[in-house]
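Colleague: Okay, here's the prediction I keep looking at, along with the sequence it came from:
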Amino acid sequence: MGVTTATHEFKSSIPAPRMFKALVQDSANFFPKIMPQFKSEVVQGDGGVGSILKTCYPEEGTQVKTVKHKVEAKDPASYYAKYTVIEGGPLSDNVESVVNEVKIEPAGDGSIVRATNHYHTKGGAADKAMIDAIGEKTLSMYKLVQDYLLANPGVCV
């Protein structure tokens, strides 16, 4: 088994506590505001560590995709969260599991959001094109979050 790691970074004018609340703590309520097709539900647990979350979201040019994540860590004090994809999404014949980490660091009046994805493969490296596409979608999602929060200063405070 191999591991391919990719990190994507987004510099935001939104402070770290507010970005963390939108991206992690209140994502099930927040994301449908910016992407009405987005659906998220807790299928096991209370939403905290150990819980299983099911997320349905559209991808351009395809039908709605479903991903199940297990919450491995959630630390609001350090703006850190870790999830393992256990079903759907990028999992394939070659990709056995994906561990996603989100770390938001204060940076002046804003923040830096770092998404690190660890692709655990059954053979060689994960498909670079797939990793790049996921990274692009992640960064565009962070931009959508930032734009919505800038336009709605009372949300996720």
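Modeller: Here it is on my side, so go on. Numbering: from 1, shown residues only.
Colleague: from here on, contacts and neighbour counts on C-alpha atoms
Modeller: Fine.
Colleague: In the chain, which residue sits furthest out from the middle?
Modeller: For the chain, the largest distance from the centre (C-alpha atoms, centre = their mean) belongs to residue 123, which lies 25.0 Å off.
Colleague: The closest residue to that one other than its chain neighbours: what's it in contact with?
Modeller: Distances taken as C-alpha to C-alpha, 6 or more residues apart in numbering place residue 1 nearest to residue 123, at 5.5 Å, with adjacent residues excluded. Listed by C-alpha atoms under 8 Å, 6 or more residues apart in numbering, the contact set of residue 1 reads 120, 121, 122, 123, 124.
Colleague: adding another structure so you can compare the two:
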Amino acid sequence: MGVKNFLHELKLKVSPSRIFKAVTTDADDVLPKVAPGVFKGSKVIEGGSFGPGCVVERAVVGAPNFKFKVDDIDTGKCYIKYTELEGDRIGDKFEKVHHEVVTEPSGDGGCVIKFNSNYIAKGDTVPSDEDIKTHVEKSSAFYAAIAEYLVANPHVCA
């Protein structure tokens, strides 16, 4: 099983706590509003609430649902560690993907999101740079859309 590590940073013009809430604890409300043609909803399917050990399923329009397990979370530090288990990004190439994400203030009222991801391929293959680049582009567009929504709706996740 091949493993490839990838580091990525993304700068956005929204506070760390707001973007963090929008993609974690408030995602079930926020994501369908940000991208109604993409997300139908989000819910905890294992575990009592959004926290360590829970499994979350995000219903996606026209694609396999996205499932991930929360390994660790610290809402005060805007930190989450989770493992992607199923979904379009996992496909037939990856067994799973481990992510560690920290959202920090950027000094200008916005934030910097730091991603540290380990892509674990199925079988003996090594994930290609192109496969990972596709994931990064999708994630960056996803976060940018959420940031735009939050800027346009200052009461959301405030």
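Modeller: Perfect, thanks for sending it. All values reported here derive from a predicted model rather than from experimental measurement.
Colleague: Need the three-state assignment for the residue farthest from the centre of the first structure.
Modeller: Counting by DSSP: H, G, I helix; E, B strand; the rest coil, the backbone at residue 123 of the first structure sits in coil.
Colleague: That one matches what in the second structure?
Modeller: Matched across to the second structure, residue 123 of the first structure falls on residue 124, judged by TM-score structural alignment.
Colleague: Go ahead and confirm that match touches residue 93.
Modeller: No - using C-alpha atoms under 8 Å as the test, residue 124 of the second structure is too far from residue 93 to be in contact (10.5 Å).
Colleague: How much space separates the most centrally placed residue in the second structure from residue 141 of the second structure?
Modeller: The residue lying closest to the centre of the second structure (C-alpha atoms, centre = their mean) is residue 23, at 6.5 Å. According to C-alpha to C-alpha, to the nearest Å, residue 23 of the second structure stands 13 Å off from residue 141 of the second structure.
Colleague: likewise residue 40 of the second structure?
Modeller: Using C-alpha to C-alpha, residue 40 of the second structure is found at 18 Å from residue 141 of the second structure.
Colleague: Just want to know which of the two has more residues nearby.
Modeller: Counting neighbours by other C-alpha atoms under 10 Å for residue 40 of the second structure and for residue 141 shows that residue 40 has the greater number, 16 against 11.
Colleague: Next up, the contacts around that one.
Modeller: 32, 58, 59, 60, 61.
Colleague: Doesn't it belong to a strand?
Modeller: Yes - residue state for residue 40 of the second structure (three-state DSSP) corresponds to a strand.
Colleague: Write the PyMOL selection for whichever of the contacts of residue 1 of the first structure are buried.
Modeller: In PyMOL, this line selects whichever of those come out buried by 16 or more other C-alpha atoms under 10 Å:
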select buried, resi 120+121+122
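Colleague: Residue 45 of the second structure matches what in the first structure?
Modeller: Per TM-score structural alignment, residue 45 of the second structure is aligned with residue 43.
Colleague: which residues does that match contact?
Modeller: 51, 52, 53, 54.
Colleague: Could you look up the SS state of the third one?
Modeller: The reference is to residue 53 of the first structure. Under three-state DSSP, the three-state class of residue 53 of the first structure is strand.
Colleague: before we move on, back to that, mind putting the contacts of residue 40 of the second structure into TSV with secondary structure and distance to residue 147 of the second structure?
Modeller: Below are the contacts of residue 40 of the second structure laid out as TSV (DSSP: H, G, I helix; E, B strand; the rest coil; distance: C-alpha to C-alpha, whole Å):
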residue	secondary structure	distance to residue 147 of the second structure
32	helix	14
58	strand	19
59	strand	21
60	strand	20
61	coil	21
